[in-house]
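A.B. asks: kindly generate the corresponding structure for this input.
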Amino acid sequence: MSFEITKELTKNPKTKPDSSNLVFGKHFTDHMFIMDYETGKGWHSPRIVPYQPILLDPAAKVFHYGQTIFEGLKAFRKADGTVVTFRPNKNFERLNRSNERLSIPAIDEKLALEALRELLLIDQDWVPSEEGTSLYIRPFVIATESALGVNPSEKYMFMIIMSPVGSYYAEGINPVKIFVESKYVRAVRGGVGNAKTAGNYAASLKAQEEAHEQGYSQVLWLDGVHLKYIEEVGSMNIFFRIDGKVVTPALNGSILDGITRNSIIQLLKHWGWTVEERQISIDELVEAQKSDKLEEIFGTGTAAVISPVGEISYAGEKFTIRDGSTGELSAKLYDTLTGIQRGALEDPFGWVVEIK
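C.D. replies: Here you go, the predicted model:
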């Protein structure tokens, strides 16, 4: 597939926000990427245009049948001013896996990578340089056909928007408290739990709201059949350091294949750690805690990179992990991966891609 990406530059550049006081997803760069799809014509008209609202018919299928997927990745500014991204090819590979599950036509991954590169070159001044900051990148697809009827849309839009964001940890990496959810379920095998689609997040909001009311920042999801086996935390994958080994739930069709998850597993194995990807029950976790074998818990994801867990609540009991402080492995993983992403540490895996 060969396309020329057309470019229309803004005549009214925005005032950039204060990089020392950035919040997540509130400010957006001057430009965006758009490409359209129509049955019989395929993907066409790739273009970079000024950031702007989009016009959709009230009958657009995205509103009624939820055909939408998205991705999340970041660009960083190195100390020498170079702009880099972290494993963007993996995001577009996963985007197409989500497309397949939601009956959305595949995107040409090379074109998507080139569109991202050109968009970043145009808006590179929006990539902040302060410690812990980055440019968050959100590719997404929506169904745009104006028709009511439960079948795949014949029209779509693929877009990329970007937002400068601050450090996830304003005062340093701090443990969070998580609530083990035993009433609601997030996904089941055969559903859309392994796709990055909006419905998964909408389905999680009620449990998240109730957990917040009890003082917990995240929800630990159990499997949707037995409410017994651990799956993931909020928008993160989850890891447990138990008796000298690192355990994480195996990808089973209802867990998102996290790119940070994959990177952490590679990094741990590179260091010589034993990593077990397997089924783990909440009962096994509680037993490990009570027998003093549970050494650390941490979540992994694009936004936080590493999110240590200091306390879990399950079945009316509260369990403090370690003494509620950040574990040494969690801290080392955070420092190493963020160091690789920002170019401060060697990248032995070839994960960092320079934008030029």
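A.B. asks: going forward, measure contacts and count neighbours with C-alpha atoms only.
C.D. replies: OK.
A.B. asks: what helices and strands are in contact with the longest helix along the chain?
C.D. replies: Assignment by DSSP state H gives helix 198-213 as the longest helix of the chain. Using 3 or more C-alpha pairs under 8 Å, 6 or more residues apart in numbering; DSSP states H and E, the elements in contact with helix 198-213 are strand 68-70, strand 176-181, strand 218-222.
A.B. asks: so which of the ones you listed is nearest residue 62?
C.D. replies: strand 68-70 (6.4 Å; C-alpha to C-alpha).
A.B. asks: which strands or helices does the closest one pack on?
C.D. replies: Where contact means 3+ C-alpha pairs under 8 Å, 6+ apart, strand 68-70 is packed against helix 88-101, strand 134-143, helix 198-213.
A.B. asks: next secondary structure after that strand?
C.D. replies: Going down the chain from strand 68-70, the next helix or strand is strand 73-77, by DSSP states H and E.
A.B. asks: the structure of the following sequence is requested for comparison with the preceding one:
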Amino acid sequence: MAAFGTVFTPEMIISRFNNNSWSTPEIVATDSISLHPGAHVLHYSSTCFEGLKAFRHADGGIYTFRMEKNVARLAQSSQLLALPGFDKAMLSKMILDIVSRYAADVPQPPGSMYIRPTHIGTEASIGKAAAPSLESMLYVLLSPVGDYFAGGAKPLRLLLEDNARCAPHMGMVKSGGNYASALQPIMKARASVQADQVLFCPNGDVQETGAANFLLIDGNEIITKALDSSFLHGITRDSILTLARDRGMTVSERELTVDELLERAAKPGTEAALSGTAAVLTPVGTLIHGGKEYQVGSGVAGATTNALRQALNDIQWGKAEDKHGWLTKVC
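C.D. replies: Predicted structure coming up:
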């Protein structure tokens, strides 16, 4: 089976910003993009993107999940990167139009259609290191995907790193540069201690991993960092916290130190997990810090993690009531 995110539909939808206006979105071949080698994005990283999914329900209907949240976050990222602003209704229609066109390619559960809206600066100018791109390209790419963890999600090993994932003022921007800055620490962690990911904890403040938000589950309480500009405001994170409140759990969005994390993690029954669009909610079994390994609870996926993951999946696949209005019907 092909690796997650490596298979694409043959077409995508695109709009270009030139001369202070957006072109009418059009469907083009996926491999049709051409960029001037001096394009702003290639030199000054004026790029942001989103990741959301469309799901096939038992009645054959196709639904996106929390699309408006992803569209709003891309608009925010574009603003923070000084990229041209776009009409959120235009992008929403672009997403629905291209997903509808490839509705037959949306896999059955547990698969889905991964949707990647992307916005890049295209102005050909290598003199704009301290100025924004006045031209840009907004497109929506589709990738049919299977279960991110075929055969089941094994508990992850996280190395706690006393550094930030990216520049603090850039954390809430979903930009390629943030992932690039986290790559070397993650590679080193895999090679040195066989960690699956790095949990970035600058000055002892537990934040996020290279590609997911972090949640600590202690009995009936979920603890996660309060929202600020230093890390990504995950939509899956928000969904899981909402479902936890629905179950009567206490949600504590606050500062969490490394010392408190390691102390709580040692308690029987404690769970930890990573939340994100691709993996939904993935258990964490081991924390590595200061040359020592700390088992989280029993070291395996806990009952609360599994229940919250299943609750979210059931809504996405139409097996449970969508009480929060998270689904948008495509066709």
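A.B. asks: now the angle from the longest helix of structure 1 to strand 218-222?
C.D. replies: Helix 198-213 of structure 1 and strand 218-222 meet at an angle of 120 degrees, taking axes from the mean of the first three to the mean of the last three C-alpha atoms, to 10 degrees as the criterion.
A.B. asks: and the contacts of helix 198-213 of structure 1?
C.D. replies: With contacts defined as C-alpha atoms under 8 Å, 6 or more residues apart in numbering, helix 198-213 of structure 1 is touched by 66, 68-70, 178-179, 181, 184, 186-187, 192-193, 217-219, 234.
A.B. asks: so the equivalent of residue 267 of structure 1 over in structure 2: helix, strand or coil?
C.D. replies: Using TM-score structural alignment, the equivalent of residue 267 of structure 1 in structure 2 is residue 243. Using DSSP: H, G, I helix; E, B strand; the rest coil, the structure places residue 243 of structure 2 in helix.
A.B. asks: now residue 243 of structure 2: how far from residue 142 of structure 2?
C.D. replies: Look at residue 243 of structure 2 and residue 142 of structure 2: by C-alpha to C-alpha, to the nearest Å, they are 28 Å apart.
A.B. asks: how far does stretch 109-129 of structure 2 stretch from one end to the other?
C.D. replies: End-to-end span of stretch 109-129 of structure 2 (C-alpha to C-alpha): 45 Å.
A.B. asks: quick one: buried residues of that stretch?
C.D. replies: Across stretch 109-129 of structure 2, burial judged by 16 or more other C-alpha atoms under 10 Å covers 111-125.
A.B. asks: who's in contact with the match of residue 267 of structure 1?
C.D. replies: Taking C-alpha under 8 Å, 6+ apart, we find residue 243 of structure 2 in contact with 308, 311-312.
A.B. asks: which of these sits closest to residue 192 of structure 2?
C.D. replies: Checking the contacts of residue 243 of structure 2 against residue 192 of structure 2 by C-alpha to C-alpha gives residue 308 as the nearest, at 32.3 Å.
A.B. asks: then that closest one would be within a helix, right?
C.D. replies: Yes. Judged by three-state DSSP, residue 308 of structure 2 forms part of a helix.
A.B. asks: that one -> structure 1?
C.D. replies: In structure 1, the residue matched to residue 308 of structure 2 (TM-score structural alignment) is residue 333.
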